[in-house]
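Using only what follows, build the 3D model:
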Amino acid sequence: MPAVKKTAAKSPAKKAAGAAPGISPHDLAPAPVVLLAGSEEALADRALTALLTRMRGLDPSFERTDVAAAGYQKGQLATWTSPSLFDERSLVLVDGVDAASEAFVEDVLEYLRAPADSVVLVLRHRGGNRAKKVLDAARTVRGVAEVSCQPLKRDQDKVDLVVSDVRRARRSIDVEAARALVAALGSDLGELAAAVDQLLTDTEGPLTEDAVHRYHGGRREASGFEVADAAVEGREGQALVLLRHAEATGVPAVVVVAALASRLRQLAKVAGAGRGRPADLARELGMAPWLVEKAQREVRGLSPEGMAEAILAVAAADHAVKGGGAHAEHALERAVRVVAAARR
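I've put the predicted structure just below:
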């Protein structure tokens, strides 16, 4: 039987707004059915916070019921959504719809045909095909509110999120400051949002790049391909700095090695293909034209001997980071140094 938690909400009231499909997490308002679809917990959390704030504005004493779809037993939804004696407002949050039983799916599909007027049913689905028919049916309900909680993969989307959060607080932020913040904390939206809140609390006036560096200057997230690009281009110092940042922010060593190996394979393929137009070589090698053009520029500064040493060093690092050596960290650093030296 799923755990059920009921609480009476208490908080200062705020003005409510109408609900609409495809809305921002911050703008979520009460609706007969609310969908939080996607695996990004930070977006789902802020959407739920906004919804609860609006609910308190309508009725500070509304009843909130938190339940889990896993382990659901037939008929429980009717109990959770049944109107109270005086028809007070209530919110039912069903977590883990993506792990729901067939019994839950059957009951919720029946409920969605005629949702209760005084109930806000929140369905949290993290992705996958299981119980997807629930989402499809919920989207047909009149007045449904849906918030996309899909992960933000593009840095620009994260920058836009930072700028939006700052503007919502009636403050401003430089674009370069937002980019610096994303560079430091962009892999975790929850941590990124917390950093914005902290900066807003600890500073006054516009948020600048200097302010971001003052609080987060010692941290930068770096991908394996950033390390590889710097090394292949002969920028040893920057490649090593990026390697340190990658290690500090949890990028696995095998990912960095894989990026180095991938870049060297690209260079070897282009070098072996000889001269030619990037578009022609791209078709022959199965690579993007811009990537061929970039590799053509890079191989001009590489000798066959330097390429061979780089490949051997990366192979040794690959062996070490996969458990074949006691000093994997040193092997990876040496590989970066050798790749960068080959360029010089």
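
Every contact and neighbour count from this point should use C-alpha atoms.
Noted.

What segments of the stretch 51-200 of the chain are helices?
76-80, 102-112, 132-138, 155-168, 175-185, 189-202 (DSSP state H, counting those that start in this stretch).

who wins for proximity to residue 271 among these?
Closest of the helices of the stretch 51-200 of the chain to residue 271 is helix 155-168, at 32.3 Å (criterion: CA to CA).

Tell me how far the most centrally placed residue in the chain lies from residue 105.
Nearest to the geometric centre of the chain sits residue 151, at 3.5 Å (CA atoms, centre = their mean). According to CA to CA, to the nearest Å, residue 151 and residue 105 sit 26 Å apart.

now do residue 244
48 Å.

Equivalent analysis for residue 324, please.
49 Å.

Settle it for me: which of those two has more neighbours?
Using other CA atoms under 10 Å, the more surrounded residue of residue 324 and residue 105 is residue 105, with 20 against 12.

Please look at the more buried one and residue 130 and confirm they touch.
No - in this structure residue 105 lies outside contact range of residue 130 using CA atoms under 8 Å: 9.8 Å.

circling back to that earlier point, burial-wise, tell me which of the helices of the stretch 51-200 of the chain comes out on top.
helix 175-185 (a mean of 21; mean count of other CA atoms under 10 Å).

what packs against it?
Under the contact criterion of 3 or more CA pairs under 8 Å, 6 or more residues apart in numbering; DSSP states H and E, helix 175-185 touches helix 155-168, helix 189-202, helix 209-216.

Take these and lay them out in a markdown table including distance to residue 292.
Shown next, in a markdown table, are the helices and strands packed on helix 175-185 (distance: least, CA to CA, whole Å):
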| stretch | distance to residue 292 |
| --- | --- |
| helix 155-168 | 25 |
| helix 189-202 | 34 |
| helix 209-216 | 35 |
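
what's the closest of these to residue 225?
That would be helix 155-168 among the helices and strands packed on helix 175-185, by CA to CA, at 15.1 Å.

Following up with a second sequence; could you model it the same way so I can compare the two?
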Amino acid sequence: MTAFGSALLVTGSEQLLASRAVDGRRRTAETEQPGADINRINALELGTSMLSEVVGGSLFSSHIIAIIDDVGATPPDVVDQLIATAKDPGDDLCLILVHEGGNKGKGLIDKLKKAKIETVAVAAPKAWELPKFCQQEARRLKVGLDQEAANALVSAVGTDLRALVSALSQLADDAGGETIDAKLVQRYFAGRADVTSFAVADAVLAGNTSLALERLRWALNSGAAPVLVTSAMAGAFRGMGKYLDAQGNRMNDYDLARQIGLPPWKLKDYSRTSRNWQQAGISASIKLIALADADVKGAATNAEYALEKMVLGVLSHRRH
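Reported below is the predicted structural model:
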């Protein structure tokens, strides 16, 4: 199947994967017809005559690669013409329609799918799938990434795909063709302010007062915004609450991680530190974290004091 004479619908909210799907089809079309014109427009700007210009040939090239973004915003009076064009693009047109997901333009999307337009659905991997995504991305970069390193990378960078891909690209350059291991990941991200915020939350979950306060001071001295600390604490304690709720369920680690919304390796951390907590303590802690979050966003004059007060208050609710 050639790129020309075809239409592709890319739908989903994950922008990185959507961009890759669009770029993949565009590159295929450019390989087939190096001189093809590329016309890209937001669907909101389409009118009947504008659609004809976008998908039609020019004086300089008979072949057109037409990319229409946010296709759900297509004006109603253009919908039928767009569907007709997608059904029969003609041999000289490569049509790519981009939909950001959701219910916007649902009627148009349903009609395109009913017409059996080729569709690529993109969705962000779930939290427990992110290490696997990182390993796949590493293979794309032609570098090795073991499971421990993949886990460490997600812990350090978080769940944003663009941030993970960027980090992997930098790590691949630094690795010099060698397999990326957990030590390289930890060394590379040791000084990141947002990572030190998660380290504070880990120490509090572990019930280690001196380490938690030490890491808090290190985080603030490293430039971590106070709101990053409260955010990391909130995420950690919401996760622990979910873990305690699901602890009695009879399911394997993968299913338990999926239910809670955590990567499977994180279950080991929660399993190890859960002995420090009961649901009452978690509920009280989340209230303290919410108060501290309001304080660091302007309710208090001294954010550092508010964070220390939060850490000590939360730790007072751990099981003894």
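
Could you tell me the TM-score of the two chains?
The TM-score (TM-score structural alignment, normalised by the length of the second structure) is 0.71; 295 aligned residues with a CA RMSD of 4.5 Å.

before we move on, back to that, which residues touch the residue nearest to the centre of the first structure?
38-40 (CA atoms under 8 Å, 6 or more residues apart in numbering).

Identify the residue of the second structure aligned to it.
Aligning on TM-score structural alignment places residue 151 of the first structure opposite residue 124 in the second structure.

what's the distance between its match and residue 8 of the second structure?
20 Å.

follow-up on the earlier one: turn the contacts of residue 151 of the first structure into a markdown table, including neighbour count.
Compiled in a markdown table, the contacts of residue 151 of the first structure are given as follows (neighbours: other CA atoms under 10 Å):
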| residue | neighbour count |
| --- | --- |
| 38 | 19 |
| 39 | 17 |
| 40 | 19 |
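
Same list, those, but as a markdown table with distance to residue 222 of the first structure and secondary structure please.
Compiled in a markdown table, the contacts of residue 151 of the first structure are given as follows (distance: CA to CA, whole Å; DSSP: H, G, I helix; E, B strand; the rest coil):
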| residue | distance to residue 222 of the first structure | secondary structure |
| --- | --- | --- |
| 38 | 25 | coil |
| 39 | 23 | coil |
| 40 | 21 | coil |
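
thinking residue 4 of the second structure is in contact with residue 92, fair?
Yes - if you go by CA under 8 Å, residue 4 of the second structure and residue 92 touch, sitting 5.7 Å apart.

Now do the same contact list for the residue opposite residue 39 of the first structure in the second structure once aligned.
Counting by TM-score structural alignment, residue 39 of the first structure lines up with residue 13 in the second structure. Contact analysis of residue 13 of the second structure by CA under 8 Å, 6+ apart lists 100-102, 122-124.

Give me the buried positions along the longest helix seen in the first structure.
In the first structure, with assignment by DSSP state H, the single longest helix is helix 253-273. Within helix 253-273 of the first structure, the residues scored as buried using 16 or more other CA atoms under 10 Å are 253-261, 263-264, 266-268, 270-271.

so how far is residue 81 of the first structure from residue 117 of the first structure?
Taking CA to CA, one finds residue 117 of the first structure at 10 Å from residue 81 of the first structure.

Between the two, tell me which one has more neighbours.
With neighbours defined as other CA under 10 Å, residue 117 of the first structure and residue 81 compare such that residue 81 has more, 20 against 13.

Residue 317 of the first structure versus the more buried one, what's the distance?
Counting by CA to CA - residue 81 of the first structure and residue 317 of the first structure are separated by 58 Å.

rewinding a little: residues contacting the helix or strand following the longest helix of the first structure, please?
Sequence order places helix 278-285 as the next helix or strand after helix 253-273 of the first structure, per DSSP states H and E. With contacts defined as CA under 8 Å, 6+ apart, helix 278-285 of the first structure is touched by 269-270, 273, 287-290, 292-293.

Now for the residues you listed: which two are most distant?
273 and 290, at 15.6 Å, using CA to CA across the contacts of helix 278-285 of the first structure.

Now render the contacts of helix 278-285 of the first structure as TSV, adding distance to residue 181 of the first structure.
Converted to TSV, these look like this (distance: CA to CA, whole Å):
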residue	distance to residue 181 of the first structure
269	37
270	37
273	42
287	33
288	31
289	33
290	29
292	32
293	32
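
Count residues in the vicinity of the equivalent of residue 44 of the second structure over in the first structure, would you?
For residue 44 of the second structure, the aligned position in the first structure is occupied by residue 70, per TM-score structural alignment. Using other CA under 10 Å, residue 70 of the first structure has 18 other residues around it.

and if you look at residue 333 of the first structure?
17.

is it true that it lies in a helix?
Yes - using DSSP: H, G, I helix; E, B strand; the rest coil, the secondary structure at residue 333 of the first structure is a helix.

Per the alignment, it pairs with which residue of the second structure?
Per TM-score structural alignment, residue 333 of the first structure is aligned with residue 308.

ok, that match touching residue 214?
No - Residue 308 of the second structure is beyond contact range of residue 214, at 10.3 Å (criterion: CA under 8 Å).
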